[in-house]
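>>> Requesting a structural model of the entry that follows:
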Amino acid sequence: MSFTPAIAEQRFVLTHIAGIDELAATDRFAEATPDTVEAVLEGAGAFAAGEWAPLDRVGDTVGARWTEKGVVMPEGFGDAYRGYVEGGWGTIGSPAGYGGMGMPFVLASAVLETLGTANMGLALCPTLNGGAIEALMHHGSAEQQAAYLPHLATGEWPATMNLTEPQAGSDVGALRTRAEPLEGGRWSITGTKIYISYGDHDMAEQIVHLVLARTPGAPAGTRGLSLFLVPKYRLDAEGRPGEFNDIRVVSIEHKMGLHASPTCVLSFGDNGDCVGELIGHEGGGIAGMFTMMNNARLNVGLQGVQVAERATQRAVAYALDRVQGARGGANVAIVEHPDVRRMLLRMKAQTQAARALVYLAAAAGDRATLGDEAARKQLDLLTPLAKAHGTDIGNEVASLGIQVHGGMGYVEETGAAQHFRDARITPIYEGTNGIQAADLVGRKLSMDNGGVFLAHIAAMRTEAEDATLRTLIDACEEVGRGLMTADADDRLAASYPFLTMLSVATCGWLMERQGRIAGRAEGDPAFLAQKRAAARFYVEQIVPEALGLKAAATARAELLYSIPAAAFAA
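You can find the predicted model right below:
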């Protein structure tokens, strides 16, 4: 099946949810004119369809391969990635002072969405560059910025994020990788990191690792962690990759999905010759890494949109083509059956809702860079919603895609199963969705003594028209106020259903707005009709479902601990 970039949908959401015209009215983003935005969306779509989408299947079936000399990517991937670099697609949102275009992050997100919809496995390679750039811009030295940012800005040097270790999954404070001081402000790095996406490959001449490590005498826990810049090859006198930096690829994981993305076990300093540079100050590792991670979390939420869009396109094409069953005495394509239409419309509505949520968060990030403090706080609140709910939707829509295909979806030949396998990691990495929910109720809900949360509630209530949507917004406020004063266990027990309630309320608010605008807009009648139908489906059928979560979001933790741990094995 051919891949079709969702340009009309992206343009609609950029205009009516992200407010890109308002961003373009500022000096910083003045280049983001309607003509430029259109050219970027069209160009990215053409490139993705022509160069990346045809490799999606080979990436899944062949996958990345480990060798003693390093990771070898499937045939064609290197050329496709270099085409991405040469085409300037990595520069859209990168800083203008380092070779980037300096466009809004939300526009760069739309480009990444298109690339990831075409080939999610390949799009993972440059996904962390934006976060690495932010980390160096906020915490790096002038020398580090000059040496690395021009190459990170184009994607010529992909970046990785190195946290997890064999004995420490989400417990970052338990990390053991060591950094010992050397002469000239350099550090010797030793340790092992696991689950490193694109930790090694043959598509670029350099890979830039950002590594959390513990310095001598550092306190236990997260306070003792520092962040280091550790390139695969040390830079020579001209600033080009030179001597190998003693980073060994021990293995790559054999995974359920995303076979094109090498998930590596990396060993630093086996021969005592791995050299890194401190980013920021000793003990500042968590602050530096979270600058990178918050960007990554939005991009993972965007992966939910990517996989949902591709699964929906595949399911729609199959439903229009597959003839089975009769209506009115004639054999018909399965799209004519009510239950298939229900699934397809749910897929469209959920995908559009996730896109609106992630774009809203990305645009808040753009406004934060303009000095809008309220937008920065809105971004903080929306980030766990975008990451967790975006990826939950990606999994649901990919599963529905298999269901639309019926038995043909369960066999690999149709490609529907790949989307479900690829999607399943997204609620796990970059902080599990349970951790996102804990972050929401543990830190984000109480920002400004609840003022940020209540301002978001007020914004939704002011605009919402549907009675059930308003009831859900009221329920979110009631539950949220209660959680602010609940004890820790009760907050955590309620965190996931509350995150879903608040996410659906937010998506319902955004979908209702889009439906109203589509009702009075001029343009492609088919696009506007499906937009109105998707918005109506979301508000009428998905919003009421979230009201049913109130019981779980107000339940105490007592039931969860009413049996001893051993009883779960009974």
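>>> alpha carbons only for contacts and neighbour counts from here, please
Noted.
>>> Check the offset of stretch 427-440 from the chain's centre.
Distance of stretch 427-440 from the chain centroid (Cα atoms, centre = their mean, to the nearest Å) equals 12 Å.
>>> mind checking the end-to-end distance for that stretch?
This stretch, stretch 427-440, spans 15 Å end to end (Cα to Cα, to the nearest Å).
>>> Where do the strands of the chain begin and end?
Ranges of strands in the chain, per DSSP state E, are 65-67, 70-72, 159-162, 178-181, 186-197, 208-214, 225-231, 233-235, 241-244, 247-252, 263-268, 275-279, 323-327, 330-333.
>>> Find the residue at the geometric middle of the protein.
Nearest to the geometric centre of the chain sits residue 300, at 1.5 Å (Cα atoms, centre = their mean).
>>> circling back to that earlier point, closest one to residue 41 among the strands of the chain?
Nearest of these to residue 41, taken as Cα to Cα: strand 159-162 at 24.4 Å.
>>> Neighbours of residue 60, how many?
Per other Cα atoms under 10 Å, the neighbour tally for residue 60 reads 22.
>>> How about it, nearest residue that isn't a chain neighbour?
residue 259 (5.1 Å; Cα to Cα, 6 or more residues apart in numbering).
>>> In contact with residue 174, which residues?
167, 168, 220, 221, 222 (Cα atoms under 8 Å, 6 or more residues apart in numbering).
>>> Can you tell me which of the residues you listed lies closest to residue 116?
Nearest member of these to residue 116, counting by Cα to Cα, is residue 168, at 29.4 Å.
>>> And the closest one, how far from residue 449?
Note on residue 168: its distance to residue 449, by Cα to Cα, is 33 Å.
>>> These two: which has the busier surroundings?
Taking neighbours as other Cα under 10 Å, residue 168 and residue 449 compare with residue 168 leading, 15 against 11.
>>> Mind checking the strands of the chain for the one nearest to residue 111?
Evaluated over the strands of the chain, closeness to residue 111 peaks at strand 159-162, with 18.3 Å, by Cα to Cα.
>>> Please provide the structure for the following sequence as well, for comparison with the first:
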Amino acid sequence: MSKYAAPLKDMRFALYDVLGVEALFARLPGGDSATRDLVDAVLDEAARFTGQVLAPLNQTGDQEGCHFEAGQVRTPKGFKEAYAQFAEGGWNALTAPEAYGGQHMPETVGAVVKEMIDSANLSWGNYPLLSHGATEALKQHGEEWQREVFLAPIIAGRWTGTMCLTEPHCGTDLGLLKTKAEPAADGTFRVTGTKIFITAGEHDFTDNIVHLVLARLPDAPPGTKGISLFIVPKFKVARDGTQGERNSLACGSIEHKMGIKASATCVMNFDGAEGYLIGQPNKGLTAMFTMMNTARIAVGYQGLGLIERAYQNALAYARDRLQMRALSGPKAPQKPADPLIVHPDIRRMLLTQKAFAEGGRVLGYYAATLVDVIERSADPAERQRADELLGFITPIVKAMLTEAAQECTYNALQVFGGHGYIAEWGMEQLARDARITTIYEGTTQIQALDLLGRKILQLQGAGLRHFVEEISAFCHAQQANGEVVEFIKPLAELTQEWIGLTQEIGKKAMTEPEEMGAAAVDYLFYAGYITLAYFWARSVAAADASSHPDDFKQAKRHTARFYYSRILPRTRAHLTAIRAGADSLMAMPDALFG
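Reported below is the predicted structural model:
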């Protein structure tokens, strides 16, 4: 069985030393209550809960899976009880608004807790995941009575939320959706249609489930301009908060999946179910994107969580397992063979995991600090800058951390060899669980199109400009620092190349639109590797300036050197592919594919 213990030392290093959240929280309105002592206490308790309650259920939950009978879903043994502890501990309320029963802690603190949950038990973590997104959508787009009636029980953990977008015939292209919403005389709506792939659409954790459903009004224009968003609870809820009879909706089946088997993925059938409109008619996509963008960052944390757990177990195994002798001579002559960790390619796989876990951690938490600035800063210009930066960084967080999870869980399984392929050690589960993270909440390809097509070309790259300015300012400030100079020069050069390459793609796309689509995925990886290089350079500088022991500082430096010499050069292959253009992809007639 794989094990997990929250890496609190590195989490705190990322928060306090690299990102300086103490000073950030202190200056943001309402953030000064999140003192270091309080945050540390929260993280300690989260580490205990995830390590002692959630982690032991990970493998048993995968083996048992969910049970479906007559429209009811029963979760694996121990899952419901763990959720009861989670709700009783106030974890649902951690970052939620105080006005509705929340604790209003910074989102950055919530991000650290989210990483722990996903490392400990990714399937279990999917149940409360979308409650956070529903909270954000209602908070930003709901009417006050809707917030009062629906937010309080969700925040208290008595109810959970879902996001109902996908239909059998439409996934990414939501303009094709067919679910209908007919207005009723009492001001409610009757929602009819089928939604698929609905995470936690039905379960046994709570008394009610609040579905946020995209549907079309009778007079809606075609395409995405005619989509509205509705609150459709499992049990009807009156405007005064009174829970009534069962609504006319039901789970038709649950999916049998490659991974996350303990997470109920449901087909939801709505048959004239009673619901309430959120926001303005035909403006539902704006509210849904609030949920979706929250979920995309959250899925990035899922990738990060899987990387960390894979690394912890692969490292422990590599230190313990004896296999052959080191090429340079015995390293453990008193033993019949040397431990795996002495072999160069085992080290390559371990260092790859370590580099993505620790660099990705700073990247993920950085995104969360931007959310805190957007929500709390009193300076409109600062909020706008953070919002543009967050829009730019979100597809990188989502895609890079989940794609890295594929690579790192593969590497962890490979370190275990044949033992990794069998279920006993838990590595094959991590690899299976990781696979969905590059798909749901927008595939890697969708993230790439969002980054290059929308955030850069359509919006004139405002977020990219801010980020490049930030990197350039860091490089300038550190250029005389002998401890980090080896990282500054290549980072500065790549940043300038990045600007030129972006302009190059933009010019090509003006005359040949397919060039954008052909370049998008390679561009995302190219941008992602440079982004992680920046956070690794910051990590080395922060470690050097900190009071951490010398072995901690040396570990950061060695890992950064590995990243710069072994992973960052991948940008060369992506650059070459981008400049190859669209011709080799688009020239062959469809019929010649066979």
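>>> Let me have the strands of structure 1 in TSV, extended by mean neighbour count and distance to residue 40 of structure 1.
Below are the strands of structure 1 laid out as TSV (neighbours: other Cα atoms under 10 Å; distance: least, Cα to Cα, whole Å):
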stretch	mean neighbour count	distance to residue 40 of structure 1
strand 65-67	16	33
strand 70-72	19	31
strand 159-162	25	24
strand 178-181	20	43
strand 186-197	22	27
strand 208-214	26	27
strand 225-231	27	31
strand 233-235	19	33
strand 241-244	14	31
strand 247-252	22	35
strand 263-268	22	31
strand 275-279	25	33
strand 323-327	13	38
strand 330-333	14	36
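>>> now the ones you listed as TSV including distance to residue 307 of structure 1?
Converted to TSV, those look like this (distance: least, Cα to Cα, whole Å):
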stretch	distance to residue 307 of structure 1
strand 65-67	23
strand 70-72	25
strand 159-162	22
strand 178-181	37
strand 186-197	18
strand 208-214	27
strand 225-231	31
strand 233-235	34
strand 241-244	35
strand 247-252	23
strand 263-268	19
strand 275-279	34
strand 323-327	26
strand 330-333	25
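>>> and the aligned partner of residue 75 of structure 1 in structure 2, how many residues sit next to it?
Matched to structure 2 by TM-score structural alignment, residue 75 of structure 1 sits across from residue 77. By the criterion of other Cα under 10 Å, residue 77 of structure 2 has 15 neighbours.
>>> Surely residue 77 of structure 2 and residue 59 touch.
No - the pair residue 77 of structure 2 / residue 59 is not scored as a contact, 11.3 Å apart, by Cα atoms under 8 Å.
>>> Could I get the contacting residues of residue 96 of structure 2?
Counting by Cα under 8 Å, 6+ apart, residue 96 of structure 2 touches 102, 103, 104, 105, 135, 155.
>>> cool, and residue 352 of structure 1?
Residue 352 of structure 1 touches 511, 534, counting by Cα under 8 Å, 6+ apart.
>>> which residue in structure 2 lines up with it?
Counting by TM-score structural alignment, residue 352 of structure 1 lines up with residue 358 in structure 2.
>>> Check the burial of residue 44 of structure 1 by counting its neighbours.
Neighbourhood size, residue 44 of structure 1 [other Cα under 10 Å]: 24.
>>> That one contacts residue 115, correct?
Yes - using Cα under 8 Å, residue 44 of structure 1 makes contact with residue 115 at a distance of 7.4 Å.
>>> now residue 325 of structure 2: how far from residue 343 of structure 2?
As defined by Cα to Cα, residue 325 of structure 2 lies at a distance of 8 Å from residue 343 of structure 2.
>>> for the stretch 351-500 of structure 2, what spans make up the helices?
380-416, 418-421, 427-435, 444-449, 462-478, 485-511 (DSSP state H, counting those that start in this stretch).
>>> Any chance of TSV for the ones you listed, columns distance to residue 253 of structure 2 and mean neighbour count?
Formatted as TSV, the helices of the stretch 351-500 of structure 2 follow (distance: least, Cα to Cα, whole Å; neighbours: other Cα atoms under 10 Å):
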stretch	distance to residue 253 of structure 2	mean neighbour count
helix 380-416	27	23
helix 418-421	30	15
helix 427-435	21	24
helix 444-449	27	22
helix 462-478	42	17
helix 485-511	44	16
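>>> Those into CSV, with extra columns for distance to residue 274 of structure 2?
As requested, the helices of the stretch 351-500 of structure 2 are arranged in CSV below (distance: least, Cα to Cα, whole Å):
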stretch, distance to residue 274 of structure 2
helix 380-416, 34
helix 418-421, 48
helix 427-435, 35
helix 444-449, 33
helix 462-478, 41
helix 485-511, 46
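>>> What is the equivalent residue in structure 1 for residue 587 of structure 2?
With TM-score structural alignment as the criterion, the equivalent of residue 587 of structure 2 in structure 1 is residue 562.
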